[in-house]
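# Pasted the sequence and its predicted model underneath.
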Amino acid sequence: MTEPSHEMKPQTLPDIAAILQRMSITRALAVAATAVCATATATLGFAGPAQADQVMQGVYGYTQGDVTAEWTIYPSCVPTVGDLRANLELPVACRLHVAPSNTYVAGGDARLTNNVWQFSTTKKNGMTCPDGVTKAPIMETYEFDDITMTGTRSVSYADACNGEVLGNLVTYPFTLAYKGPLSIPVDRYPLYCEPGGLKRCF
């Protein structure tokens, strides 16, 4: 009985040309498919994080009538997760750390509320009673618009000084003016956030 031969038949030149032609077509289809996937990814928004909106950062002059000071503002933000495709870097997820240059004005951590930045602080000995010695607490609230660079400072207090001073709320307007950058740049988004899944930040 004759065993079947396992010897491969030599390839002729026409056969080799056909193989090369099929390889070229396959490679072209792969390149086209890759281009289509890349276009679809960009269209559907699977790219990197969205462009961050700008927030206040630097040294600002504070003017409230005869009261002048400087605010040094450091932003600190975390990404806002939208539809889990990309981090949304929005001002609403930021805090502005406001550091005053003197005691004539207060500082604090401002948050964006109703399109204005706002922070409040309590001064234990913020008001001097008519006797010139006794002190009373006050509450100060600062609200400012980073577009118009204007704001209001509200000072409130309850009845104090053994009834000599009745509770009141006084509001003072002020303006801000940019004076220069921070002496040491800060990273607005210091946390690392996972690119997928639950978008945990740490």
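On my side now, so go ahead. In this text, all values refer to a predicted model and were calculated from it rather than measured experimentally.
# CA atoms for contacts and neighbours, from now on please.
Noted.
# can you tell me the helix or strand for residue 119?
According to DSSP states H and E, residue 119 maps onto strand 116-128.
# List the contacts of the helix or strand that that strand is followed by.
Downstream of strand 116-128, the next assigned helix or strand under DSSP H and E is strand 135-145. Outside strand 135-145, the residues within contact range by CA atoms under 8 Å, 6 or more residues apart in numbering are 106, 115-129, 150-158, 160-161.
# Buried among the residues you listed? Need that as a selection in PyMOL.
Written as a PyMOL command, the selection of buried residues from those, which uses 16 or more other CA atoms under 10 Å, is:
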select buried, resi 106+116+117+118+119+120+127+150+151+152+153+154+155+156+157+160+161
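# Nearest residue to the most centrally placed residue in the chain in space, please, no chain neighbours.
What sits nearest the mean C-alpha location of the chain, by CA atoms, centre = their mean, is residue 77, with 4.1 Å. Excluding the flanking residues, the one nearest residue 77 by CA to CA, 6 or more residues apart in numbering is residue 94, at 4.0 Å.
# Pasting the second one now:
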Amino acid sequence: MIISRGLTAAAVVTLAAVATAGPAKALGPPPDGLYNFSEAGAPAGTWKIYALCDAPSRQRAIPDFTDPVVAADLCALNVVSTTPSLASRSERQANYSGRARLTSDLWTFQVPKPEGMMCPDGSTAATMETYAFDDVSLAGTHTSVHGDVCGLQPGMTKTPFTLAFQAPLPNPVERYPLNCNEIGQCR
């Protein structure tokens, strides 16, 4: 099917650009630093994010290290969430750490919380919390899953959150701590 009949060359190029445009893709690890974490119904927090990466060994199994997404596959983000105080239960629940990996172009990590949900009778039950975010938009989704607990059916909630870069880390982190040669031997 020819759709370019009567279209100018500029219109064809514009249509091709729009047709191939998609959502933002990961560009690699975000800058190491402190980020403001904001989620509706959750206490404000600070995420300390820093990446640790395996040094590229230049083996044929990995195609192109100049592609930031390929290079990011060799990285993990250490995420430490803190709140200004630990006075309330929700503030204590907002202090956690995890190791994020690139999954479907989102940095994703899970945090098991033994007291993650409040039951109708006032007791608590375990949840599995998953945080996934895009390093370009700094927007993400917090998914909370619980089993058949507290007399309730298993359930899941999804809540959007945002991150905002606050400051670089006071002490830089060595992103590639291993020294590897061309055949992948590291010391």
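Structure received. Since this is a predicted model, take the numbers as computed values, not measurements.
# After superposing, what score do the chains get?
Comparison of the two superposed chains (TM-score structural alignment, normalised by the length of structure 2) gives a TM-score of 0.70, and 144 aligned residues with a CA RMSD of 2.1 Å.
# returning to what we had before: run through who's touching the strand holding residue 119 of structure 1.
With contact meaning CA under 8 Å, 6+ apart, strand 116-128 of structure 1 is reached by 106-112, 134-146.
# before we move on, back to that, quick one: map the residue nearest to the centre of structure 1 onto structure 2.
Aligned counterpart of residue 77 of structure 1 in structure 2: residue 53 (TM-score structural alignment).
# shouldn't its match be in contact with residue 175?
Yes - here residue 53 of structure 2 reaches residue 175: they are 5.7 Å apart, a contact under CA atoms under 8 Å.
# one step back: mean per-residue distance, the strand holding residue 119 of structure 1 to structure 2?
Aligned to structure 2 and superposed, strand 116-128 of structure 1 gives a mean residue distance of 0.9 Å (mean CA distance after the TM-score superposition for structure 1).
# Next up, the contacts around residue 154 of structure 2.
145-148.
# Restricted to strands, list those residues.
Judged by DSSP state E, strands contain the following of the contacts of residue 154 of structure 2: 145-146.
# Of the contacts of residue 154 of structure 2, which are reproduced in structure 1?
Conservation of the contacts of residue 154 of structure 2 in structure 1, assessed by both residues aligned by TM-score structural alignment, their matches' CA atoms under 8 Å: retained contacts are 145-148.
# Residue 186 of structure 2: which of those is nearest?
Closest approach between those and residue 186 of structure 2, by CA to CA: residue 145, at 39.2 Å.
# Excluding chain neighbours, give the residue nearest to the aligned partner of the closest one in structure 1 in space.
Residue pairing (TM-score structural alignment): residue 145 of structure 2 is matched to residue 156 of structure 1. Distances taken as CA to CA, 6+ apart put residue 169 closest to residue 156 of structure 1, at 4.3 Å, once the chain neighbours are dropped.
# Spell out the secondary structure type for the one you found.
Assigned state for residue 169 of structure 1: strand (three-state reduction, DSSP: H, G, I helix; E, B strand; the rest coil).
# Quick one: map it onto structure 2.
When structure 2 is aligned by TM-score structural alignment, residue 169 of structure 1 is paired with residue 156.
# One more: residue 119 of structure 1?
Under TM-score structural alignment, residue 119 of structure 1 pairs with residue 109 in structure 2.
# Would you confirm that the match of residue 145 of structure 2 contacts residue 166?
No - contact between residue 156 of structure 1 and residue 166 fails when scored by CA under 8 Å: they sit 10.6 Å apart.
# Kindly confirm my reading that residue 71 of structure 2 forms part of a strand.
No - read with three-state DSSP, residue 71 of structure 2 is helix and lies in no strand.
# how about the nearest residue to it once chain neighbours are set aside, what does it touch?
Nearest residue to residue 71 of structure 2 in three dimensions, chain neighbours excluded: residue 65, at 5.2 Å (CA to CA, 6+ apart). For residue 65 of structure 2, the contact set (CA under 8 Å, 6+ apart) comprises 56, 58, 71.
# Residue 64 of structure 1 too?
172-175.
# nearest to residue 194 of structure 1, of those?
Nearest member of the contacts of residue 64 of structure 1 to residue 194 of structure 1, counting by CA to CA, is residue 175, at 39.8 Å.
# just checking, that closest one is part of a strand?
Yes - assigned with three-state DSSP, residue 175 of structure 1 falls within a strand.
# Give me the range in structure 2 that stretch 16-27 of structure 1 lines up against.
Aligning stretch 16-27 of structure 1 against structure 2 (TM-score structural alignment) gives no matching residues.
# Identify all contacting residues around stretch 28-35 of structure 2.
Under CA under 8 Å, 6+ apart, the answer for stretch 28-35 of structure 2 is 46-51, 68-69, 71-72, 75, 77, 135-136, 163-169, 172-173.
# so residue 61 of structure 1, which of the three states?
Residue 61 of structure 1 ends up strand, using three-state DSSP.
# Please give the element, helix or strand, for residue 165 of structure 2.
Secondary structure (DSSP H and E) places residue 165 of structure 2 in strand 155-167.
# Same question for residue 73 of structure 1.
Assigned by DSSP H and E, residue 73 of structure 1 falls in strand 67-77.
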